[in-house]
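[1] Please find the sequence and the predicted model below.
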Amino acid sequence: MGEYLNHQLECPYCLTIRLRLPAEAKPSAQIVCDDCGEFLGTWDELLSDFEKQGGEDGVFRLDKGRIRRVD
């Protein structure tokens, strides 16, 4: 498994991984970058991408909209 997340979770506009999530995000919720405000995809698309990259069993954890590296 790689050490860095990629694909849809990284903003293609400002290259950060900071998601702005609604408190009760539904699968169809539109998610934007918290830094630049650009649309990144639906919550379902982004969560599926995160899970493909190891999800909760990989080197990263998704906690309250923040992706943290597990040391």
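    Now that the structure is in, tell me what you want to look at.
[2] can we go C-alpha only for contacts and neighbour counts from here?
    OK.
[3] and the residue nearest to Asp71 when sequence neighbours are not counted, what is it in contact with?
    Closest residue in space to Asp71, ignoring its immediate chain neighbours: Val59 at 7.5 Å, by Cα to Cα, 6 or more residues apart in numbering. Taking Cα atoms under 8 Å, 6 or more residues apart in numbering, we find Val59 in contact with 3, 69-71.
[4] what about versus this one:
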Amino acid sequence: MAEARYLNHRLECPYCKTIRLRIPEDANPETPIACDDCGKYLGTWDELQTDLARQGGTNGAFLIEKGRIRKIG
């Protein structure tokens, strides 16, 4: 099985296909998160963090810190 190179599912907007999240500084697990490009609802902050972790995004490739997702390396 080939190793996934890109994140998919909830982090990519199903409407405009970009990965730009509108995350408030004071986001908590229940905070609704929208696409920053088209404004459509993507899920709660908890759902999006869970999806990122499920895809291995927190295993050395990406870091979630203070409500922001940053690529490492």
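    Perfect, I can see it now. Since this is a predicted model, take the numbers as computed values, not measurements.
[5] Now the TM-score, please.
    In this superposition the chains share a TM-score of 0.83, using TM-score structural alignment, normalised by the length of structure 1; 71 aligned residues with a Cα RMSD of 1.8 Å.
[6] Top of the contacts of Val59 of structure 1 by number of neighbours, please.
    Neighbour counts for the contacts of Val59 of structure 1 (other Cα atoms under 10 Å) peak at Arg69, which has 13 neighbours.
[7] Looks like it contacts Arg61 (just checking).
    Yes - using Cα atoms under 8 Å, Arg69 of structure 1 makes contact with Arg61 at a distance of 6.4 Å.
[8] how close does the most centrally placed residue in structure 1 sit to Cys36 of structure 1?
    Taking Cα atoms, centre = their mean, the centroid of structure 1 lies closest to Leu9, which sits 4.0 Å from it. Between Leu9 of structure 1 and Cys36 of structure 1 the distance is 14 Å, computed by Cα to Cα, to the nearest Å.
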